[in-house]
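Q: output the structure for:
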Amino acid sequence: MTPPPDLEHSVIVVSPHFDDGVLSLGGLLYRLGRRATLVTVFGGAPVGAVDASDWDRRCGFDDPQSAVRTRQREDATACRLLGIGRLALSHPDNPYDPPDAELDHLTDFLTSHVARESTLLVCAGIGNEDHARVRDAVVAVRTAADGPSIWLYADLPYAASYRDWGTPGFTAGIREREKLLFDPLEARFRLSPEHWTELDAAQWQAKRDAVLAYASQLAPLGRTHGAFLSLPGPLGQELIWRLEPR
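A: Below you'll find the model as predicted:
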């Protein structure tokens, strides 16, 4: 399946962390190729000497600086495999950055470096508070100015934890189950249309290769999300919704 017509031009996928965009939209990114740029929000190292977070330790790192350097290399490899551009902003990841801190580097990027004719894709925020924080920052900029169009993407592998993932009833179900997440959006936007993609063999192989590039995080992801790389499996389907102002 080809990308929706609205995504045929310059596309920016906003990824909270160094693997979220590829896990959720690797097939779409592969199809878009050079028309797409992956922008990672929490792509910077913490300031000063701090202990490694629980997540970083589970990934095998004893200091956050080495974790960031490794993930930057992994991200570069994944984007090269998909044939897309990349940019890492300098916000430190949670818990190195307070959850109420302003995402000013993201706001500056969106207001100063994104053309009005571009298309932004940002995570819906399913299953992860950091994702919801990034989504809200992107939507706030879009609401404040006549900027580029925005699509939400279903966060994988989190969205696939629901049994109806991959079915026509998923959108209605997730809106009902995640009312605190979706109600504020739906007060201002319509989430329409939804666009499902079932990856073909070539798209799946490209996505799988790119996901495997994020090697440092695969083991802990597997412990919490099971066989998310199986075929057939949850990563073989991707879902986006367009945000249309009411």
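
Q: going by C-alpha atoms from here, please, whenever you check contacts or count neighbours.
A: Fine.

Q: please compute how far stretch 195-210 lies from its chain's middle.
A: If you compare the mean C-alpha spot of stretch 195-210 with that of the full chain, they lie 16 Å apart, counting by C-alpha atoms, centre = their mean, to the nearest Å.

Q: what comes up buried for that stretch?
A: For stretch 195-210, burial by neighbour count (16 or more other C-alpha atoms under 10 Å) applies to 196, 197, 199, 203, 204, 206, 207, 208, 209, 210.

Q: which ones are touching the last one?
A: Pointing back at residue 210 there. Residue 210 sits next to 22, 26, 77, 78, 79, 81, 82 when contact means C-alpha atoms under 8 Å, 6 or more residues apart in numbering.

Q: what's the helix or strand for it?
A: In this assignment (DSSP states H and E), residue 210 forms part of helix 201-212.

Q: ditto for the first one
A: Using DSSP H and E, the element containing residue 196 is strand 189-198.

Q: what packs against that strand?
A: strand 237-245 (3 or more C-alpha pairs under 8 Å, 6 or more residues apart in numbering; DSSP states H and E).

Q: pull the residues that contact the strand it packs on.
A: With C-alpha under 8 Å, 6+ apart as the test, strand 237-245 has contacts from 24-25, 27, 149-154, 166, 188-199.

Q: same thing but 7 Å
A: 24-25, 150-154, 166, 188-199 (C-alpha atoms under 7 Å, 6 or more residues apart in numbering).

Q: what does stretch 143-163 give?
A: With contacts defined as C-alpha under 7 Å, 6+ apart, stretch 143-163 is touched by 23-24, 115-127, 165, 225, 228, 234, 239-243.

Q: compare with the first, here's sequence two:
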Amino acid sequence: MQSIDDPGVLAAVSPHLDDAVAGCGALLAGTPGSTVITVFAGVPDAALPLTEWDRRCGFGDGASAMKWRLGEDDKALHLLKAQPVRLPFLDDQYVRAMERATPKADKIAHALEGVLEKAGARTVLFPVGIFHRDHILVSDAALMLFASKPERRWVAYEDALYRTKPGLLHARLVQFYTRGISLTPVSFRNTNTHRKATAMAAYGSQMPELGITRNEGDTTAPERYWLLSESIKQSPEAGAEAR
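A: Below is the predicted model of the structure:
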């Protein structure tokens, strides 16, 4: 497996306020000064009907839930010595409650590009994009930027918890290939799993509902990364010669 010893300036794109820490927190812990860009960090109106997820997590309204989670994320990223950047897009549960249209991937890509340029990111981590609509949207937005900014190193991290659902990870990786993208498994030299576990514990409001227990479960399993590159397109004539 290829090893990346020096990622340079690193930025991790996170759909929600815990996803980057869950999926690549050990790498963030080993790379202090990284930037974590949370896409769906917008705070909904307190008058919005209470969603089922927020009710299960013990909140009375979405605004209170998001403000609490922002505080949890501040603690987690402080432990990892990472810099937070929050984009104002609303979580899918709030978009559906408001009966609004889902944001387009190109709009998310435009917002991400501005932050990545400002951060001077050399290596960009983003979710493979499994199961959850927000995760897929963020991944698709990153793939748009990969096509236009090949000078950066683009690395997909596996979505913690969702990657354990049978067949979904493999199906998504096949989608990358059909888009003309090759994926090479890579590892990073500097990681810190203990500090990641401490940071994950900061997300106390959602851990029970997500089935996360400290030092147990998928967030403690090895992080896995895929380096993106453009596929080598083979002509039909070349394929015929090979046969």
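
Q: so what number do they get for TM-score?
A: The TM-score (TM-score structural alignment, normalised by the length of the second structure) is 0.81; 223 aligned residues with a C-alpha RMSD of 2.8 Å.

Q: related to what we said a few turns ago, quick check: PyMOL command selecting the buried ones in the contacts of strand 237-245 of the first structure.
A: Buried residues among these (16+ other C-alpha under 10 Å), as a PyMOL selection:
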select buried, resi 24+25+150+151+152+153+154+166+191+196+197+199
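
Q: so where is the lengthiest helix in the first structure in the second structure?
A: In terms of residue count, the longest helix belonging to the first structure (DSSP state H) is helix 64-82. Helix 64-82 of the first structure lines up with residues 62-80 of the second structure when matched by TM-score structural alignment.

Q: so how far does the matching stretch sit from its counterpart in the first structure?
A: With both structures laid over each other, stretch 62-80 of the second structure and its partner residues in the first structure are 0.5 Å apart on average (mean C-alpha distance after the TM-score superposition for the first structure).

Q: helix/strand/coil for the residue in the first structure sticking out farthest from the centre?
A: Each residue of the first structure has a distance to the centre, and by C-alpha atoms, centre = their mean the biggest one is for residue 49: 28.3 Å. Classification of residue 49 of the first structure by DSSP: H, G, I helix; E, B strand; the rest coil places it in coil.

Q: hmm, back to that, any of the contacts of stretch 143-163 of the first structure buried? List them.
A: With neighbours counted using 16+ other C-alpha under 10 Å, the contacts of stretch 143-163 of the first structure contain these buried positions: 23-24, 118-127, 165, 228, 234, 239-243.

Q: and the equivalent of residue 41 of the first structure over in the second structure, how many neighbours?
A: Applying TM-score structural alignment, one finds that residue 41 of the first structure aligns to residue 39 in the second structure. Taking other C-alpha atoms under 10 Å as the neighbour definition, residue 39 of the second structure ends up with a count of 26.

Q: again, but for residue 224 of the first structure
A: As a burial measure, the neighbour count of residue 224 of the first structure was computed by other C-alpha under 10 Å and equals 11.

Q: any idea how far it is from residue 176 of the first structure?
A: Counting by C-alpha to C-alpha, to the nearest Å, the separation of residue 224 of the first structure from residue 176 of the first structure is 24 Å.

Q: what span of the first structure lines up against stretch 131-145 of the second structure?
A: Counting by TM-score structural alignment, stretch 131-145 of the second structure corresponds to residues 127-141.

Q: contacts for that stretch?
A: Applying C-alpha under 7 Å, 6+ apart, the external contacts of stretch 127-141 of the first structure come out as 16, 107, 122, 123, 124, 125, 158.

Q: switch to 6 Å and redo it
A: Counting contacts by C-alpha atoms under 6 Å, 6 or more residues apart in numbering, the residues outside stretch 127-141 of the first structure that touch it are 16, 122, 123, 125, 158.

Q: one more: stretch 10-20 of the first structure?
A: If you take C-alpha under 6 Å, 6+ apart as the criterion, stretch 10-20 of the first structure is touched by 21, 35-42, 118-122, 131.
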